[in-house]
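K.L.:
mind folding the following:
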Amino acid sequence: MSESYLDVVRRLSSAQKGAARSAPAYSRFVNRRIGRLLAAGAYKAGLSPNQVTGVSALHTFAGIALLVLLPPSWWLGVVVMLLLVLGYAWDSADGQVARLTGKGSPAGEWLDHVVDALKVVALPLALLVGLFRFETVETPWLLVPILNAAASSVMFFAMILTEQLRRAHGVTSKAATGGRMPWLRSVMALPTDYGVLCLTFALYGATGVFVGVYGLITVATILFLLLALPKWFRDVRALGAPAPAGPR
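P.N.:
This next block holds a predicted model:
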């Protein structure tokens, strides 16, 4: 007898790898659960992990394109928010499908990271073009998406590179373990959560309010980056340090 959709969801729930203790709250407690439901449906439909990555990209970049093509409005903000939220959930689903099917591969991981790298830059730049094209904010506010593009890109690259270097040296990141009060760390990281950024587009019809909230998220991202980069550098520098000499 074939496995039911609910059986697949339950299997994913029990087999899903633990979230990093530093994962922001929306990504950890909401997005992973939505992704699990989508992954079960994709598995039942026979989609491969790379096809699920493609579905994620279609949703995400459709939302990004709308920011360039149409002027800000309440309905546009809701549509963009839904597309970005679904794109993010499908992004979580591809890895879960890979674990279900046993078809995970370095090429699939590469594709997933390339799509993510593109979206974190394309989203603020598309927002910049839309705000400039439709003249909805004062010129100084256009600096906000530019700063967001730079900070988000550097943060994504630094996080991925640091984790890959740790793996190459056989080091498990402390962020991958539970730690004390992991939920508190997740809540504190909310301002840097991509999922929260997606939700802010519900405010896009009130452009002034939206840009203010988007500006606060950008400031939080920059502050997080300024705190994280020195730590990541120290962690990576320690990977190449010679092991202490043992007792003679």
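
K.L.:
when you work out contacts or count neighbours from here on, use the C-alpha atoms and nothing else.
P.N.:
Noted.

K.L.:
roughly how far is the host helix or strand of I160 from the heart of the chain?
P.N.:
If you go by DSSP states H and E, I160 is part of helix 143-168. Counting by Cα atoms, centre = their mean, to the nearest Å, helix 143-168 is centred 11 Å from the centre of its parent chain.

K.L.:
again with stretch 128-141
P.N.:
From the chain centre to the centre of stretch 128-141 is a distance of 25 Å (Cα atoms, centre = their mean).

K.L.:
please generate a structure for the following sequence too, so the two can be compared:
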Amino acid sequence: MSENRKMVENGKDLKNTAFENSLKSNDTEEQIDIWFYRPIGYQIALFCARIGMTPNTVTIISIFFGVAAGILFYYQDLWINVIGMLLLVFANSLDSADGQLARMTNNKSRLGRILDGAAGDFWFISIHFAICLRSQNEGWSAWIWVPGVLAGFSHIVQSAMADYYRNVHLFFIKGTSGSELDNSVDLQREYDQLTWSGNFGMKLIARNYLNYTRMQEAFSPRLQKLLSAVKEKFQGALPAQLVVDFRAKNKPLMKYTNIVQFNTRVLFLFLWLFIDQAWIYFFFDIFILNPILIYMCTEQEKVSGHFYQKIVSKEYELQTI
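P.N.:
Coordinates of the predicted model:
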């Protein structure tokens, strides 16, 4: 092999490694993200790193594009809707880029995690408002707001639990450095240290995030017992066999976290916009994605109960990875 060819191949290997390092984990990545959003996000992240843009700035910009997309779904002109679809795809590319940029530059923060989660909520609040108003223009009564609001709350819970289970999986396979897993006890302590007079903005954000985390914990009681047992017994240094076993048993559940998040719902939303039946999106969220959410939570609780029993019965040694 010539020296030049070796240099080219080494350059490709370094580029591929840098891209892979910008991902959270192949276990938790959806295929459409790996093929489409992550490569685009990676290029955006490289550009932002060159000009010194922070991950939080990228997240805030994504909010404007996502909200603008939602506004354009109010109109019944398909060409305007298509522009909205492109804006929403770009917003999600930015949402991918902010996390990749944070990992590339090691610029991670609690505020960044909160903003990243809130960005999608802003997009879909705009989308739900637009579809409700659009439906009323098409002859629906004000009752359309009932499924619109129910679907909105469903979306919040679906996204929250999917994000939580992904971070639990990352915690078990990568440890605290590879996960953004939080708990309400630590968050409450941090919240209590802030004052309304001196830290009004951050305390308000911390209060909302604390409530968000408590909701995640309330939906996963067996998982909380498992995490408490892990923390008490292993002090964060997990036995190698526990990591292997948990990954094997829990990885199949990651596909459900993908289904209830962005890609599936948006593909169907675009379909119903193309046939001018946007209102179907609400009922899809309520009657299709919610049962998947329930199944996902139920199966995750079974996995958590399984490993909790193994830990309390002392089936794992303290040998660390």
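
K.L.:
coming back round to it: for the helix or strand following the helix holding I160 of the first structure, packing partners?
P.N.:
Where DSSP H and E defines the elements, the next helix or strand beyond helix 143-168 of the first structure is helix 182-188. Where contact means 3 or more Cα pairs under 8 Å, 6 or more residues apart in numbering; DSSP states H and E, helix 182-188 of the first structure is packed against helix 25.

K.L.:
mean shift of the helix it packs on relative to the second structure?
P.N.:
After superposition onto the second structure, the mean distance of helix 25 of the first structure to its aligned counterpart is 3.3 Å, using mean Cα distance after the TM-score superposition for the first structure.

K.L.:
would you mark the buried spots in stretch 58-73 of the first structure?
P.N.:
Buried residues in stretch 58-73 of the first structure, defined by neighbour count with 16 or more other Cα atoms under 10 Å: L58, H59, T60, F61, G63, I64, A65, L66, L67, V68, P71, P72.

K.L.:
so the residue of the second structure sitting at the aligned position of the fourth one, which of the three states?
P.N.:
When you say that, I think you mean F61 of the first structure. In the second structure, the residue matched to F61 of the first structure (TM-score structural alignment) is V67. Here V67 of the second structure takes the helix state, with states given by DSSP: H, G, I helix; E, B strand; the rest coil.

K.L.:
tell me, how many residues neighbour the closest residue to V67 of the second structure other than its chain neighbours?
P.N.:
Spatial nearest neighbour of V67 of the second structure, excluding adjacent residues (Cα to Cα, 6 or more residues apart in numbering): W123 at 4.7 Å. A total of 23 residues lie near W123 of the second structure under the criterion other Cα atoms under 10 Å.

K.L.:
what distance do you get for W123 of the second structure to M85 of the second structure?
P.N.:
From W123 of the second structure across to M85 of the second structure, the span is 12 Å (Cα to Cα, to the nearest Å).

K.L.:
residue closest to the middle of the first structure?
P.N.:
The centre of the first structure sits closest to Y194, judged by Cα atoms, centre = their mean, with a distance of 5.0 Å.

K.L.:
which one in the second structure is aligned with that residue?
P.N.:
Y194 of the first structure maps onto F262 in the second structure, by TM-score structural alignment.

K.L.:
what's next to the helix or strand hosting F283 of the second structure, contact-wise?
P.N.:
According to DSSP H and E, F283 of the second structure maps onto helix 280-284. Helix 280-284 of the second structure has contacts (Cα atoms under 8 Å, 6 or more residues apart in numbering) with P147, G148, A151, R265, F268, L269, W272.

K.L.:
check stretch 262-271 of the second structure too.
P.N.:
Under the criterion Cα under 8 Å, 6+ apart, residues I32, M85, N258, I259, A278, Y281, D285 lie in contact with stretch 262-271 of the second structure.

K.L.:
could you pull out the buried residues of the helix holding F283 of the second structure?
P.N.:
By 16+ other Cα under 10 Å, the buried positions in helix 280-284 of the second structure come out as Y281, F282.

K.L.:
superpose on the first structure and give me the mean offset of it.
P.N.:
Mean deviation of helix 280-284 of the second structure relative to the first structure after superposition (mean Cα distance after the TM-score superposition for the first structure): 5.1 Å.

K.L.:
centre of the chain to that helix, how far?
P.N.:
Centre-to-centre, helix 280-284 of the second structure and its host chain are 21 Å apart (Cα atoms, centre = their mean).

K.L.:
ok, stretch 24-41 of the first structure next?
P.N.:
12 Å.

K.L.:
go on, stretch 96-113 of the first structure?
P.N.:
Stretch 96-113 of the first structure sits 16 Å away from the centroid of its parent chain (Cα atoms, centre = their mean).

K.L.:
so that stretch matches what in the second structure?
P.N.:
Aligned using TM-score structural alignment, stretch 96-113 of the first structure spans residues 100-117 in the second structure.

K.L.:
redo the contacts of helix 280-284 of the second structure as JSON lines? Include distance to G201 of the second structure and neighbour count.
P.N.:
Below are those laid out as JSON lines (distance: Cα to Cα, whole Å; neighbours: other Cα atoms under 10 Å):
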{"residue": "P147", "distance to G201 of the second structure": "32", "neighbour count": "19"}
{"residue": "G148", "distance to G201 of the second structure": "29", "neighbour count": "24"}
{"residue": "A151", "distance to G201 of the second structure": "29", "neighbour count": "22"}
{"residue": "R265", "distance to G201 of the second structure": "32", "neighbour count": "18"}
{"residue": "F268", "distance to G201 of the second structure": "37", "neighbour count": "15"}
{"residue": "L269", "distance to G201 of the second structure": "34", "neighbour count": "20"}
{"residue": "W272", "distance to G201 of the second structure": "39", "neighbour count": "15"}
